[in-house]
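Colleague: Here you go, sequence then predicted model.
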Amino acid sequence: MPQMSPLSWILLFIYFIILLMLFCIYNYFIIFYKNPSSSKKKFSKISLNWKW
């Protein structure tokens, strides 16, 4: 039935959007972020005075 084809496309679109969102959320939470306090220690050792 051709009348049902648009509904099918909409469901496929929703399905792939949900998959994309789940994939992005999964990738966001799998990355291990470093503690910001450890990065501040690196910058405190570096001299920010220009030599020229």
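Modeller: Received, thanks.
Colleague: rest of the way, CA atoms for contacts and neighbours
Modeller: Will do.
Colleague: which helix is the longest one in the chain?
Modeller: Secondary structure assigned by DSSP state H gives helix 5-30 as the longest helix of the chain.
Colleague: How far away from the center of its chain is it?
Modeller: 15 Å (C-alpha atoms, centre = their mean, to the nearest Å).
Colleague: What of stretch 30-37?
Modeller: Between the centre of stretch 30-37 and the centre of its host chain there is 14 Å, according to C-alpha atoms, centre = their mean.
Colleague: Please compare the first structure with the one that follows:
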Amino acid sequence: MPQMAPLMWLYLYSFFLLSLIIFMSINYFIKPYEKIDTKADSLSLPVQPIWKL
């Protein structure tokens, strides 16, 4: 029935907003891993010699 089409879009819009709110809240509360500082590790590694011909 054509009269039901606006309700379908309303349900789709509300489902999109609900999933967006859930996704944003999950991203807010779950923090990503902290990056490991690689500068401290690179100082302990031996430096490769520069080869000259």
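Modeller: Okay, I see it. Just so it is clear, the structure is predicted and the values come from calculations on it, not from any experiment.
Colleague: Can you give me the TM-score here?
Modeller: The TM-score (TM-score structural alignment, normalised by the length of the first structure) is 0.61; 45 aligned residues with a C-alpha RMSD of 2.5 Å.
Colleague: re earlier: and the longest helix of the first structure, how far from the second structure on average?
Modeller: Average distance, helix 5-30 of the first structure versus aligned residues of the second structure after superposition (mean C-alpha distance after the TM-score superposition for the first structure): 0.6 Å.
Colleague: how many neighbours does Ser39 of the first structure have?
Modeller: 10 (other C-alpha atoms under 10 Å).
Colleague: name the element it belongs to?
Modeller: Ser39 of the first structure is part of helix 36-45, with elements assigned from DSSP states H and E.
Colleague: Report the buried residues of that helix.
Modeller: By neighbour count with 16 or more other C-alpha atoms under 10 Å, helix 36-45 of the first structure contains no buried residues.
Colleague: That helix - contacts with which helices or strands?
Modeller: Packed against helix 36-45 of the first structure, as judged by 3 or more C-alpha pairs under 8 Å, 6 or more residues apart in numbering; DSSP states H and E, are no other helices or strands.
Colleague: which bit of the second structure covers stretch 4-21 of the first structure?
Modeller: Using TM-score structural alignment, the residues of the second structure aligned to stretch 4-21 of the first structure are 3-20.
Colleague: Would you pull up how far the matching stretch lies from the middle of the chain?
Modeller: Mean-position distance between stretch 3-20 of the second structure and its chain equals 26 Å (C-alpha atoms, centre = their mean).
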